[in-house]
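# Sequence and predicted structure are below.
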Amino acid sequence: MTEPTFRKDTINILAHGAKPDGATLNTKAINAALVACNKKGGGVVLVPSGLWLTGPIELQSNVNLHLQRGATLLFTPDKSQYALVEGFYEGKRAARNQSPISGKNLVNIAITGQGIVDGNGDVWRAVHKRQLTEDEWKKKVASGGVLKADGKTWYPSEQFKSASEENKSMLIGEGQKPGDFAGMKDFLRPNLVVLNGCKKVLLEGIIFQNSGAWCLHPLMCEDLTFRNITTKNPDYAHNGDGMDIESCKNFLIEGCTLDVGDDAICIKSGKDEEGRRRGIPTENGIIRNNTVYAGHGGFVIGSEMSGGARNLFVENCTFMGTDKGLRFKSVRGRGGVVEHIYARNIFMKDIVDEAIFFDMYYFVKFATDGERDMRQVVNEGTPIFRNMKFENIVCNGAKIGVFVRGLPEMPISNITMENMVLQTDKGIELIEASGIKIINADFKTKETRPVVLVDNSSQLLFDRLQYNANTDLLFEINGTRSQDIKVINTDLKKARLKAEYGQGAPEKDLKLFTAN
């Protein structure tokens, strides 16, 4: 990663008429300072302490926007200040309101300091009554907006309500322009910071909070550094991701703190055919020394990963209370290859669902298990997740330690998990998986029947598997495709029953337990 460097020349936004009174709209003053700094060859634009109300800010090449401690950029709730623009929504071209902070095709840019960037996100987003306390709900209703007919959902406006209930699309079709979506403008929530096609980018020290949708969204950027920043959104923030690194190359995320309403550190690369046409993977990334509190996942890949992801290294990260820890998700139709992912020294506490999670059925519901088992033709829309290693993983509290669910036509393959201690309700569930190795893993589970569930999975190795004494059932093995399963260097006497077989699992052919 090559970090940006800047001239020492500094322009104070006060010199362009900005006022820190929380009431004056400073959009023109701040943007004028950025442009002036760029024209002088670059340098630093200084935002001193104060409450600076502003509309959208457009970054400039060779300029470091520096917020002193005590400085808050508060983005106006006046939605007329945000132009309709062509952007992206979950990997596809879409009409959006202009982001509070944006930059396109820039080089050598930064946002640094110890200040706060606040997107005023509550004016953009809907919220369900169940997501708030009774007092919070009363205040929300009293603030304006409109309610759904059942009185359980609050919308910012009638326009937002209409677009939501009619499921209007924000995706830009053939021949359409952003202005064609004016009738649903209020519904087109902006991401807080969007950087598109930029090189040598640094975000450091800043608190980014209250985004209308995603918080930080670098897209097709190179040489990207996020260091010691905080992203913060309410837990009810719909699409309130912390940072979505999409189709970026050569990046570092270190020392960051995330407490958000959706996925925290998320890797993406476009969605479905549009993402495959773009064909730009997210690659060559280091994610280290980060802490995640609330979030749907601590470190996440997908589900929009149609351009692929590779060569990612995650280490020394702590997840405290996230829904899932390491989360990998996709679905048929995405395509893309996710491979060469390495994670070590991952520490988790009070995970709501799964500590380690792979699922190729994101947002898919089935009438029966038989419907899920239907094998489909492998094509460009088949997602592939393979060749990963996780080691030194500790989890204190989760529903499931390891959950892996691939596709019948494309199992999740060649994943090694080594040196783990997982205190969870359930142990391991492997469904449509191949080449999974669990080595030196201690599963301290509340449920003891079974510790390991295998469903139509093959070429599995369990080496030095540890589990509770007096376990009722160690393995439950189902499915005709379950084969070549080995358990070595493991005390089998602690289990009352070693294995049960069902749903056509070929017990006689498995040779499940081998000599130590």
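Everything's here; your move. Residues are numbered from 1 along each chain as shown.
# For the rest of this, base every contact and every neighbour count on C-alpha atoms.
Will do.
# Gly270: how many residues sit nearby?
Look at Gly270: counted by other C-alpha atoms under 10 Å, it has 32 neighbours.
# can you pull the buried residues of stretch 355-369?
Buried residues in stretch 355-369, defined by neighbour count with 16 or more other C-alpha atoms under 10 Å: 355-361.
# got it, and stretch 28-42?
For stretch 28-42, a neighbour-count test (16+ other C-alpha under 10 Å) marks 28-38, 42 as buried.
# ok, now stretch 278-292?
Buried residues in stretch 278-292, counting neighbours by 16+ other C-alpha under 10 Å, are found at 279-292.
# farthest-separated two in the buried residues of stretch 28-42?
Farthest apart among the buried residues of stretch 28-42 by C-alpha to C-alpha are Lys28 and Gly42. That separation is 18.6 Å.
# re earlier: which of the buried residues of stretch 278-292 sits closest to Thr257?
Using C-alpha to C-alpha, those come closest to Thr257 at Thr291, 4.9 Å.
# Could you measure from the closest one over to Cys317?
As defined by C-alpha to C-alpha, to the nearest Å, Thr291 lies at a distance of 6 Å from Cys317.
# okay, and the common contacts of the two?
Common contact partners of Thr291 and Cys317 (C-alpha atoms under 8 Å, 6 or more residues apart in numbering): none.
# follow-up on the earlier one: now, the buried residues of stretch 28-42 that are in helices?
Of the buried residues of stretch 28-42, the ones assigned to helices by DSSP state H are 28-38.
# the strands in the stretch 251-400 of the chain, which residues?
In the stretch 251-400 of the chain, the strands defined using DSSP state E, counting those that start in this stretch lie at 257-259, 265-268, 282-288, 291-292, 299-301, 309-320, 326-329, 337-349, 354-359, 384-396, 400-405.
# try this one next to it:
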Amino acid sequence: MTAPVSRRTVLLAGGAALAGGSLLGGGTAPAAAETAPDAQVAAILRRICPPRFPDRWYDVTDFGAVGDDATDCTAALRAAIETCHRRGGGHVVVPAGDYRTGAVHLLSRVDLHLAAGARLAFSQDPAAYLPVVATRYEGTECYNYSAFVYAYGQRDIAVTGQGVLDGRADATHWWDWTGGPPPNEGPDKTLLIQMAAAGVPVEERVFGAGHNLRPNLLQFNRCENVLLDGITVKDSPMWNIHPVLCRNVTIRGVTVDSPDGPNNDGIDPESCTDVLIENCTISTGDDCIAFKSGKDADGRRVNVPARYAVVRNCEMADGNGGVTAGSETSGGVMDIFVRDCRMSSPHLERAIRIKSNPDRGGTITNIDVRRVTVGQAADSAIEIVLNYANVTTGAYPPDVHGITISQLTVASAPRALNLLGLTDDPLRDIRLHQCRFDAITEDNVIENVEGLRLDQVWINGAPVDN
């Protein structure tokens, strides 16, 4: 079978147009271009240092927690965390058992350690996550229900161990706010976006009780030196793990098991600097890992990029995208490095995904992906689009350029490439190197791309570079 090719127009680096879908590229890049990203990865990893904690241990059962899946342990957990923090830090231990709780707020120098067999079973009552806290909801700052595990402005915090954080969201709790008959989140999402566009101060954007904006399972806001290690998280109301405006974040050995919920992204570092995500296993109802930086007017107001991140040795199953940038890109996404990941599922739509539109803006650049193995994908293996949510006009066109994907192999997918720039805002400098796509059944879609380079790329066994 011959390789499917696009029937649309591709713009090459020199500006000439080729009709009919010939995918021509520039040859192998100099060796320096290959080693420069490795040096950047090494520099990022040198800066990332997980927090360490004093050798003091506080068992939550000593503060009144009971792991009987019935007793409300919220007060006991808070007392243990506050005591640990007040005495200079250490480890708050949740032993084996099922502990019912509301919001858990971490404080500096505290490691919340869930032993094997421990389960935090979070309340399904929205009132358990009041009073409201400062948060970012889908890229827009406001006050809303607390994340189930939350920290604001703290240093040296962690959630570790082999236990489970169970959000207990389902079709009748939290997820039912996403659509259907009222109450649902639609009017509140619209109101929040309107408030941000009008410049309403953040402290006046108050939601929570009487509103329907879902909280995250874990959110760390403006924190430094954050560690998540070994835990399992499941069934969040929306995004599972959401560091916001944080620096020095390590997420390793974490399992995200949340494939059924709407907008159940796995790990979403938003406007964070120096992030390491490694050895994680993720299956979600939305993107597995998504780098974000704020949405529209409010994202431009805060104007902090997601920058300097390494994703390595992770496994992705269900999800709209394996590793994603966007769609909230207003502050920019740059210097993201993906290495040695595996992805496969009949419910994994795309492996590598970049998505934005002319309302979002922001610069997305220096995204470098290497050695990713994809078994099965349900849509395009690689998707880079600037018409997200069918928005094709706006005052803030994103600048997407400098994307490199090398040594990616795909065993089966309907389409290899879906690359959609805009007429007045093309994608630029996209390079694929030593990539192989097998069992492809549909044509590539490539439109408004300048400087597309395909070097040692095969589709269905046929070379598509020059």
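On my side now, so go ahead. For clarity, every value in this text was computed on a predicted model and none was experimentally measured.
# okay if I get the strands of the stretch 251-400 of the first structure as TSV plus distance to Lys104 of the first structure?
Converted to TSV, the strands of the stretch 251-400 of the first structure look like this (distance: least, C-alpha to C-alpha, whole Å):
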stretch	distance to Lys104 of the first structure
strand 257-259	25
strand 265-268	19
strand 282-288	18
strand 291-292	29
strand 299-301	24
strand 309-320	23
strand 326-329	29
strand 337-349	27
strand 354-359	34
strand 384-396	31
strand 400-405	38
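# closest one to Tyr467 of the first structure among those strands?
Closest approach to Tyr467 of the first structure among these is made by strand 400-405 (12.3 Å; C-alpha to C-alpha).
# For the closest one, which helices and strands make contact with it?
Strand 400-405 of the first structure sits against strand 354-359, strand 412-424, strand 426-431, strand 433-445, with contacts defined as 3 or more C-alpha pairs under 8 Å, 6 or more residues apart in numbering; DSSP states H and E.
# wait, which of those is closest to Asn228 of the first structure?
Closest of those to Asn228 of the first structure is strand 354-359, at 24.8 Å (criterion: C-alpha to C-alpha).
# what angle sits between that closest one and strand 337-349?
160 degrees (axes from the mean of the first three to the mean of the last three C-alpha atoms, to 10 degrees).
# related to what we said a few turns ago, is it possible to export the helices and strands packed on strand 400-405 of the first structure to a markdown table including distance to Arg327 of the first structure?
Below are these laid out as a markdown table (distance: least, C-alpha to C-alpha, whole Å):
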| stretch | distance to Arg327 of the first structure |
| --- | --- |
| strand 354-359 | 5 |
| strand 412-424 | 13 |
| strand 426-431 | 15 |
| strand 433-445 | 16 |
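# closest to Ala499 of the first structure out of these?
Among those, strand 426-431 comes nearest to Ala499 of the first structure, with 14.1 Å by C-alpha to C-alpha.
# Show me what counts as buried in the closest one.
Buried residues in strand 426-431 of the first structure, counted by 16+ other C-alpha under 10 Å: 426-431.
# May I ask which two of those are separated the most?
Based on C-alpha to C-alpha, the longest span within the buried residues of strand 426-431 of the first structure runs between Lys426 and Ile431 and measures 14.8 Å.
# Give the equivalent position in the first structure for Asp429 of the second structure.
Superposed on the first structure with TM-score structural alignment, Asp429 of the second structure falls opposite Asn414.
# quick one: its match from Leu59 of the first structure, how far?
Distance of Asn414 of the first structure to Leu59 of the first structure, given as C-alpha to C-alpha: 43 Å.
# more neighbours, the two?
Ranked by neighbour count (other C-alpha under 10 Å), Asn414 of the first structure and Leu59 place Leu59 first, with 23 against 19.
# quick one: contacts for the nearest residue to that one once chain neighbours are set aside?
Using C-alpha to C-alpha, 6 or more residues apart in numbering and skipping the chain neighbours, the partner closest in space to Leu59 of the first structure is Gly103 (5.2 Å). By C-alpha under 8 Å, 6+ apart, the contact set of Gly103 of the first structure is 58-60, 194-196, 198.
# Give me the subset of the residues you listed that lies in strands.
In this view, the contacts of Gly103 of the first structure that belong to strands under DSSP state E are 58, 194-196.
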